[in-house]
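1. mind looking at a prediction? Sequence and model below.
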Amino acid sequence: MHRPSPIETRLAAELAEARPDLVDRYVAELPGARAAVLTRLWRALAHEPLPWVARRVRGAHSLALRLADGRALHGPQADPYATDGYVTAVRLDGVAYDDPARLMTDLGWPHSGGFAAELGHSAASLALSRADREFPPKEWPDHDWEWEQRVVDGHPFHPNCRSRPGFSAAEQLAYGPEHRPVVRLETVPVAAGDCLLTGDWPDGLRDAGRLLIPVHPWQRAHVLKGGSAVPWRDAHPLMSLRTLALPGGAHVKTALSARLTSSVRDISAYSIGAAMTLSSFATDLASRTDGLLHITRTLGAVTADSPDLAALLRESPQAYAAPGERVLPVAALATTGLPGSPSWLAEFTRLALTVGLRLLDLGVALEAHGQNLLVVLSETGAPRRLVYRDLADIRLSPARLTRHGITPPELTGRLVTDDETNLRRKLFGSLVAGALAGTAGSGPALAAALATAVPRLPATPDLTALLESPLPAKALTLMRLSPEVPGDQWAALPNPLAGVR
């Protein structure tokens, strides 16, 4: 019988103060939340290049992991593209574990203690998110932020899908998009001469030679201690939690120096300095996709010489919806029922790959996961076009751009690479192993959609590489267990495209 973890117990006590009506539902959701996190963790143990796993023995319906220290882990076969919480327990040397945090603690690998705490936060926060889900949900929401609120479970494959350490139950309810709050943003005044500003900064965010930088209230309370701040405007949090929609206006990306999933969500000076150059370049490049892709423009970006105090203003994706059309993040598609149609899923897959491969051939690899990539649906739900937001993690290839007669933007640093492996990993890992897999929900469904879509795609060297190689995906668990290794690390997943022509 499962013993509640300290994190689960603490969150329940906080919930009893903040929302006592949710306590029973929270407790009832805990087993399913643990299974959802354990499923993601088991996927990583089964497929990531973890140095503590010596050998994997795959049976017809089971998987055995022989660990380097002589122990053994047993569980079900791990579909790397499945999104359901189908792993309810695994066995370590015959002892059953239904709690991913306890399993990681007892594995005893380097950094497993810190990662185990994150897994505990992820399961507890996921149970809270599920306990407070909207029921019944609107069939077709009216506002863009309502689509974002429907994504209750967070990242479809990261074990830290809902990890929010540093957030109390009350703060999760107040700021998590799945809880449907309205957040009052604040502003911090900073002398204009002390700021790096690119683009236009609206008059409403200027005051007597000072720039007013929007800040998230969590950041104000926990990071920006001291100094002056004033209430600004009500906004609705989007999937990234730190980006919020102003009703009828722009989206505001704030610095939020908390570790969510894998990364601390501040905003670097590098991102601010590159923001407008990237926005202008990407907008022009999107015109080469025959109207199939729009890029949300960055309107202005500012930092007060600190990644903890910075903000970007970006236009809403709704700007690219014609009357009767809807724009929603790809991560929200699974809540619509549309991907249950094989023909719909194949058509969406064809659209996404057409755009992604076209831009990759030109020299731009998008970070096209389900949060950054949005789809424009017709009145009948047919996928018409794509919208992409947040250019901070794309990759640009000067060599490819030049080959197509395109002048590369004047940028340096991590955004720029001609390494074909890195370019393909960026796109394939985010789009195919991420957005498309999360939408399909399983390996067989993804394979069927790809089998229909791929023959209709233009033949390029990148498509050949996608067809003939294992599918790259970020090794998210390995990265959390080896923080001393900089940059991304990668897993090679069984390729559902193998043999498809």
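-> Yes, it's here.
2. CA only for contacts and neighbour counts going forward, please
-> Fine.
3. how about the contacts made by W344?
-> W344 makes contacts with 338, 382-383, as judged by CA atoms under 8 Å, 6 or more residues apart in numbering.
4. let's bring in a second one:
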Amino acid sequence: MHRPPTAEAEIAEELAAVRPGLLPRYTAELPGARAAVLTRLWRALAHEPLPWLTGRVSGAHSLALRLADGRTLHGPHADPYATSAYVTAVRLDRERYDDPARLMTALGVPHGAAFAAELAHSTASLALSRAGADHPKEWPVEVPPAEGRRTDWQWEQRVLDGHPYHPNCRSRPGFSVADQLAYGPEHGPVVRLGTVPVPAADCLLTGDWPAELRDGDRLLLPVHPWQADHVLRRSYDPWRAARPLMSLRTLALPGGPHVKTALSARLTSSVRDISVYSVRSAATLSDFAEELAARTDGLLHITRTLGAATAGSPDLAALLREPPEVYAGPGEHVVPVAALATTSLPDSPAWLAAFTRLALTVGLRLLDLGVALEAHGQNLLTVLAADGTPLRLVYRDLADIRISPARLARHGITPPALTGRLITDDETALRRKLFGSLVAGALAATAGSGPALATALRAALPDLPPGPDLACLRDGPLPAKALTLMRLSPDRSGDMWTCLPHPSAVPFPAQG
């Protein structure tokens, strides 16, 4: 029987045509990529409320998951905070699976076939991302100056594996191998952005729009070349060379702002775009954030949104944002939290405790004031001294924070003139937003395991001011997005959540 080629084989075939020198490294990276994606999938199976799993039995050396159809999955104890690829294979009854896509296909669950295809693509793309990488971990990391200034994109291209916990960590459907090499930050490309002219009368514009992006009564909207070719399907005028950041759709201009483009591609969970709501609220949010940062005693900077424009469609819009590196003093580094794990800094318990203390001090202070940050490893950056000491934080991209008018009012702060999804007084929603992104996300990924995260929390929490938010963090399980459940629930929109065991209750995982 003829079988269609696998994603791994398809990428190998394309790679042989466009970059044959990478093919041996790509092939060598495939087993590790399978284990990395399988580890993320096993985390989801062990900890998310998947409706076709009816029981979990933890034994002395392994974990058994009972399926509704009577079959049983066997694998190692699952540390929900681990980032190492410690799951190399699991068993479904007596059959051994080391390939996450094959495992998902064998489970035969609703919507599993489409998810299996995404897992296959994630695995192959992850191997491709790792194929050309060779980054030293020792601190200080030598990040050579480029284009005449210290550059944050050089840190961002060190992040190879994408989302630390999503099985679709490197899934980029719709991107060919040539596209990934041309636009993926881990491959170190230069991307030539274009512009599309739109009558200013047809645009929604907030903030300032620079003269170089105006042409008489028209606005010139920056556009990503992939978006122009595959979504807009229209010509565009060449504009400026830029370096892609981790989010892929945001790029750094040399000596200039970051440009967030409307790159309508599915990355991990959802199709990303720039909504009219985001453009309309951008200037108001930026002004509000500046006032908010002033209340953190210099521990937090929030990058300003300089201008935002849309031609009435999420497929044709752009935001111009201040680059985080402007907040670095002499000899300092501004490092995205996602890139910290690519250095040796988190190997030091004292350093990890200091960073955890800083991040929680800022996050809990803002939460008490009435703002929950989406403080995951892309949005949150840290300013490090030359010796690696964490000094303060930088936050970027306000599009998905949550604001509580009631909490703001208690502190005498006038809420911003906003309505819609950013506004809520729901205590659970506010804590989920911060704890799910910062603690179960950024801090956990930096620590690399439940035991390491628990050690850092035990060192940091006693120094934080008491309050109901801290009590929830200290005593309860941690909220986290149920990332796999969301991908297997195409009929539902919005975030879905699970509760992870407190890090102090997580054992060291057995090697699978």
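-> Looks like it came in fine. Computed from a prediction, not measured in an experiment: that's the story for all the values here.
5. re earlier: I'd like the contacts of W344 of the first structure written out as JSON lines, with distance to P31 of the first structure added.
-> Below are those laid out as JSON lines (distance: CA to CA, whole Å):
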{"residue": "L338", "distance to P31 of the first structure": "28"}
{"residue": "A382", "distance to P31 of the first structure": "36"}
{"residue": "P383", "distance to P31 of the first structure": "36"}
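6. tabulate those residues (a markdown table), appending neighbour count, distance to A16 of the first structure and secondary structure.
-> Conversion of the contacts of W344 of the first structure to a markdown table gives the following (neighbours: other CA atoms under 10 Å; distance: CA to CA, whole Å; DSSP: H, G, I helix; E, B strand; the rest coil):
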| residue | neighbour count | distance to A16 of the first structure | secondary structure |
| --- | --- | --- | --- |
| L338 | 17 | 38 | helix |
| A382 | 16 | 44 | coil |
| P383 | 22 | 43 | strand |
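7. and the longest helix that the first structure contains, what does it pack against?
-> What stands out as the longest helix in the first structure, according to DSSP state H, is helix 23-47. Using 3 or more CA pairs under 8 Å, 6 or more residues apart in numbering; DSSP states H and E as the contact test, the elements touching helix 23-47 of the first structure are helix 6-18, helix 100-107, helix 112-131, helix 476-481, strand 490-493.
8. mean per-residue distance, it to the second structure?
-> Between helix 23-47 of the first structure and its aligned partner residues in the second structure, the average distance after superposition works out to 0.4 Å, using mean CA distance after the TM-score superposition for the first structure.
9. which residues sit against that helix?
-> Contacts of helix 23-47 of the first structure with the rest of the structure, by CA under 8 Å, 6+ apart, involve 12, 15-16, 53, 56, 63, 65, 78-80, 84-89, 98-100, 119, 122-124, 126-128, 130-131, 156-161, 475-477, 491-493.
10. before we move on, the earlier item: looking at the helices and strands packed on helix 23-47 of the first structure, which is buried most?
-> Ranked by mean neighbour count, those are led by helix 112-131 with a mean of 25 (mean count of other CA atoms under 10 Å).
11. equivalent range in the second structure for the next helix or strand after that helix?
-> For helix 112-131 of the first structure, the succeeding helix or strand toward the C-terminus, using DSSP states H and E, is helix 144-149. Mapped onto the second structure with TM-score structural alignment as the criterion, helix 144-149 of the first structure occupies residues 152-157.
12. next up, the contacts around the closest residue to D132 of the first structure other than its chain neighbours.
-> Taking CA to CA, 6 or more residues apart in numbering, and ignoring the residues beside it in sequence, D132 of the first structure has H179 as its nearest neighbour in space, at 6.3 Å. For H179 of the first structure, the contacting residues are 129, 132-133, 149, 172-173, by CA under 8 Å, 6+ apart.
13. what about L213 of the second structure, how many residues nearby?
-> Using other CA atoms under 10 Å as the criterion, L213 of the second structure is surrounded by 16 other residues.
14. can you find the partner of it in the first structure?
-> L213 of the second structure maps onto L205 of the first structure when the alignment is built from TM-score structural alignment.
15. so how far is A16 of the first structure from the nearest residue to that match once chain neighbours are set aside?
-> Leaving out its chain neighbours, the residue that sits closest to L205 of the first structure by CA to CA, 6+ apart is L212, at 4.8 Å. Distance, L212 of the first structure to A16 of the first structure, by CA to CA, to the nearest Å: 37 Å.
16. and T335 of the first structure, by the same measure?
-> Relative to A16 of the first structure, T335 of the first structure is positioned 29 Å away (criterion: CA to CA).
17. same check, this time on S469 of the first structure
-> Following CA to CA, the distance that separates S469 of the first structure from A16 of the first structure is 51 Å.
18. now G413 of the first structure
-> The gap separating G413 of the first structure from A16 of the first structure is 48 Å, by CA to CA.
19. rewinding a little: which of the contacts of H179 of the first structure lies closest to G249 of the first structure?
-> The shortest gap between G249 of the first structure and any of the contacts of H179 of the first structure belongs to Q149, at 18.0 Å (CA to CA).
20. equivalent range in the first structure for stretch 184-192 of the second structure?
-> Using TM-score structural alignment, stretch 184-192 of the second structure lines up with residues 176-184 of the first structure.
21. and for the closest residue to W52 of the first structure other than its chain neighbours, the neighbour number?
-> For W52 of the first structure, the nearest residue in space outside its immediate sequence neighbours is A68; the separation is 5.3 Å by CA to CA, 6+ apart. As a burial measure, the neighbour count of A68 of the first structure was computed by other CA under 10 Å and equals 12.
22. could you pull out the strands for the stretch 401-512 of the second structure?
-> For the stretch 401-512 of the second structure, the strands defined by DSSP state E, counting those that start in this stretch occupy 402-403, 478-481, 497-500.
23. and the stretch 251-400 of the first structure, by the same measure?
-> Along the stretch 251-400 of the first structure, the stretches classed as strands by DSSP E, counting those that start in this stretch are 251-254, 256-260, 263-265, 293-295, 298-303, 310-314, 326-329, 364-365, 373-377, 383-388, 395-396.
24. how big's the offset between the last one and the second structure?
-> Which is strand 395-396 of the first structure. With mean CA distance after the TM-score superposition for the first structure, strand 395-396 of the first structure averages 0.2 Å from its match.
25. for that strand, packing partners?
-> Strand 395-396 of the first structure sits against strand 364-365, with contacts defined as 3+ CA pairs under 8 Å, 6+ apart.
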